[in-house]
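K.L.:
attaching a predicted model along with its sequence, questions to come.
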Amino acid sequence: MELYQLGYFLEIARQRSFTRAAEHLRMAQPALSQQMKNLEAELGAALFIRGRRETQLTAAGKAFEPRAAALLAQAEAAKLVVSDVAQLRGGRLVIAAIPSVSACLLPEVIRAFGKQHAKVGLQLLEESSERVAESVESGVADIGFLQPPVSQRTFETRVIIAEPFVLLVAKAHALGKAREVALKQLADESFIFYKGRARDTALEACRKAGFEPRIACESGELETIRALVAAGLGVAVVPELASHSLPKTIQAVRIREPKMQRQIAAVWKKGGHLSPAAQALLRLVSAAEMAGR
């Protein structure tokens, strides 16, 4: 059963004539008659009583008419939904991101997206890089922002940021007025580690600098990291993105050596279609990153 056959059937029912229906549909009457014979054969029942002056519906035809109309209406509604999503007039976009991205990069991007595409619903999930990847792979999230690596067999990736790490210290700290620091100078300090892959990068850098860091605390919450640093409980080695909009009580200091850098990548499922909404968001993220350079 084809949707166009339902349309033909309803037009004949409205016109009560194959001839008038064919004229209205701009098709040959024999072709219309053949389509209805095919439909009746598939349904296993006659739909029309073909009179000399008027065509009427059989009992089966009368029972079928409201259902055919409902099916066509549902198909049209489905077309509208797809069109709305394609034209960013509706739909929903789920974003998964690591905390530094969700706190420091996405707020302005989401605000701009909301102004441009107000009818698209947005949901933001804040996770570790591993959980971001899981959310995208499972289909819970449409697009993710994380610190690589990820499986190249599973994901499409696009690097959007390459950033250094910096040292966060309280302004009252001895290094609070320093412009740069070598990590080996911090061997006697207490460290507050930012959980996730950023932690692994910082820990490896400390070891390369010749010492095992003394860990005072670990947290996956950026505001908690900042509050603990401000309180003088330790120093934190964090990605530069996490040093944006710092409170006045904290100073970001450049790390001279060893060189520390990470990438942030947008990821989506390999072979998957990146939705129009996700494409629009990705363009805004790229524009925001370029503006921040």
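P.N.:
That came through, no problem. Residues are numbered from 1 along each chain as shown.

K.L.:
C-alpha from now on. contacts and neighbour counts both.
P.N.:
OK.

K.L.:
who's in contact with Ala75?
P.N.:
Not one residue lies near Ala75 by Cα atoms under 8 Å, 6 or more residues apart in numbering.

K.L.:
Three-state assignment for it, please.
P.N.:
helix (DSSP: H, G, I helix; E, B strand; the rest coil).

K.L.:
quick check: it vs Val82, distance?
P.N.:
In this view, Ala75 and Val82 are 11 Å apart by Cα to Cα, to the nearest Å.

K.L.:
what's the burial count for Ala31?
P.N.:
11 (other Cα atoms under 10 Å).

K.L.:
and the comparison structure, right after this:
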Amino acid sequence: MEIRQLTYFMAVAEDLSFTKAAARLRMSQPPLSQAIAKLEAELGTRLFERQARTAPRLTPAGHVLMREAKRILQQIEQTEMLLDKVVADVQPLRVGSISSVLAGLLPTVVRAFTASHPEARVLVEESEEQAILSDLVRGSVDLGFTRVGRIDERFELQQLAVEPLVCALPDTHPLAGASTVSLAELADDDFITFNREDAPQAYDRIVMACVRAGFNPRIPIHAVNDLSLLSTVACGLGVSLMPYLSSYLPIPGVRFVTVADEWARTPLSMVWLSGRPNPMTQAFAAQVRAELVVRRDRDLAAGRLTVEVLPA
């Protein structure tokens, strides 16, 4: 019996639905059904009663396994946390982050993480996306936050969320008071972005979004970081497209308006070097997800477009 099998079993046992459990596990239903059937064969007993067009029900053996599997998985999680604490005493978690994540998310996350893991040390530095990957290869950081959706085999990538884009507008812009804006409404505006050599993902995100909206953006000014970009917007010299988290940067003279186009999204990803994970990585990722969930729920309650938090 493998831990993976217990995890699959618990998902079905809790949801009493192979379809819902497969969705939660981010896998298709046939492999999940096969895994449960294999587990039943190994144990020599049925764990679920299955009937057409009705939800599966736990057998007596299934009830026993559910109770014990829950205890086992909790014990494994506690053991992993204890081991993480031991290693964290001597090994800090070094985090490289793009500026929007550093300013818009990590202050809250790091404070909460160090409060719940008082033995942990977290070191954070700001960098551009390409530099973060280079730092991972050199070993100067353990973990990076970027907006890449795919990456080469040297790295492990875990996508945490999908963020809507927001438009950064001068507060004197005619659309600054709108609740949402479509990109087509900005076709006559000048756009401000980064140099493509420094931040190809951010540059391409703006250009491709505008092209999809039916126009090629005019980009007369390039910024070196989020602060200079937003300061240039505040001067009234143009507009920009930025991820949701950038709206947490308080810059006087700038209004953030959510882009209404449903395809205007960008990934938020965590990346580390293959074969070199810091033991605190997943615990830190869980803290990030917890904070994103808080913000998502707050936005939904206010009727705003918000971040989509992806399962681990």
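P.N.:
The structure has been received and is ready for your questions. If you're wondering where the values come from, they're calculated on a predicted model, not measured in any experiment.

K.L.:
so who does the closest residue to Gln87 of structure 1 other than its chain neighbours touch?
P.N.:
Of all residues not flanking Gln87 of structure 1 in the chain, Pro276 sits nearest, at 7.5 Å (Cα to Cα, 6 or more residues apart in numbering). Listed by Cα under 8 Å, 6+ apart, the contact set of Pro276 of structure 1 reads 85-88.

K.L.:
which of those residues sits closest to Ala170 of structure 1?
P.N.:
Lowest distance from Ala170 of structure 1 to these (Cα to Cα) belongs to Leu88, with 45.0 Å.

K.L.:
look up how far Ser138 of structure 1 lies from the closest one.
P.N.:
Using Cα to Cα, one gets 24 Å for the distance from Leu88 of structure 1 to Ser138 of structure 1.

K.L.:
how about Asp84 of structure 1?
P.N.:
25 Å.

K.L.:
more neighbours: the two, which one.
P.N.:
Asp84 (15 against 10).

K.L.:
what ranges do the helices span in the stretch 151-300 of structure 2?
P.N.:
Along the stretch 151-300 of structure 2, counting by DSSP state H, counting those that start in this stretch, helices occupy 200-212, 226-234, 281-301.

K.L.:
for the last one, name the packing helices and strands.
P.N.:
So that's helix 281-301 of structure 2. helix 106-116, strand 308-309 (3 or more Cα pairs under 8 Å, 6 or more residues apart in numbering; DSSP states H and E).

K.L.:
residues in contact with the last one?
P.N.:
The reference is to strand 308-309 of structure 2. With contact meaning Cα under 8 Å, 6+ apart, strand 308-309 of structure 2 is reached by 160-163, 289, 292-293, 296.

K.L.:
which one of those is nearest Ser33 of structure 2?
P.N.:
Leu160 (26.8 Å).

K.L.:
in structure 2, which residue is closest to the centre?
P.N.:
Centroid check for structure 2 by Cα atoms, centre = their mean gives Leu160 as the closest residue, at 1.9 Å.

K.L.:
I figured that one was touching Thr266, is that so?
P.N.:
No: if you go by Cα atoms under 8 Å, Leu160 of structure 2 and Thr266 don't touch, sitting 11.1 Å apart.

K.L.:
if we can go back for a sec, in TSV: the helices and strands packed on helix 281-301 of structure 2, plus distance to Pro30 of structure 2 and mean neighbour count.
P.N.:
Converted to TSV, these look like this (distance: least, Cα to Cα, whole Å; neighbours: other Cα atoms under 10 Å):
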stretch	distance to Pro30 of structure 2	mean neighbour count
helix 106-116	37	16
strand 308-309	25	18
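
K.L.:
JSON lines for these, including distance to Val64 of structure 2?
P.N.:
As requested, those are arranged in JSON lines below (distance: least, Cα to Cα, whole Å):
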{"stretch": "helix 106-116", "distance to Val64 of structure 2": "33"}
{"stretch": "strand 308-309", "distance to Val64 of structure 2": "33"}
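
K.L.:
circling back to that earlier point, hey, which of the helices of the stretch 151-300 of structure 2 is tucked in deepest?
P.N.:
helix 226-234 (a mean of 20; mean count of other Cα atoms under 10 Å).

K.L.:
re earlier: so which of the helices and strands packed on helix 281-301 of structure 2 is nearest Ile98 of structure 2?
P.N.:
Nearest to Ile98 of structure 2, of these and by Cα to Cα, is helix 106-116 at 10.4 Å.

K.L.:
would you pull up how far that closest one lies from the middle of the chain?
P.N.:
When distances are taken as Cα atoms, centre = their mean, to the nearest Å, helix 106-116 of structure 2 is centred 16 Å away from the chain's centroid.

K.L.:
for Val285 of structure 1, which non-adjacent residue is closest in space?
P.N.:
Val109 (6.1 Å).

K.L.:
quick one: contacts for Thr232 of structure 2?
P.N.:
192, 238.

K.L.:
closest to Ile76 of structure 2 out of the contacts of strand 308-309 of structure 2?
P.N.:
The closest of these to Ile76 of structure 2 turns out to be Arg289 (Cα to Cα; 20.8 Å).

K.L.:
map the closest one across to structure 1 for me.
P.N.:
Under the alignment by TM-score structural alignment, Arg289 of structure 2 pairs with Ser286 in structure 1.

K.L.:
buried sites along the strand ranked longest in structure 1?
P.N.:
Counting residues, the longest strand found in structure 1 (DSSP state E) is strand 155-170. For strand 155-170 of structure 1, a neighbour-count test (16 or more other Cα atoms under 10 Å) marks 155-157, 160-161, 164-170 as buried.

K.L.:
regarding structure 2, what is its longest helix?
P.N.:
helix 60-88 (DSSP state H).

K.L.:
mean shift of the helix or strand that that helix is followed by relative to structure 1?
P.N.:
For helix 60-88 of structure 2, the succeeding helix or strand toward the C-terminus, using DSSP states H and E, is strand 93-97. When structure 1 is overlaid, strand 93-97 of structure 2 sits 1.1 Å from its aligned residues on average, using mean Cα distance after the TM-score superposition for structure 1.
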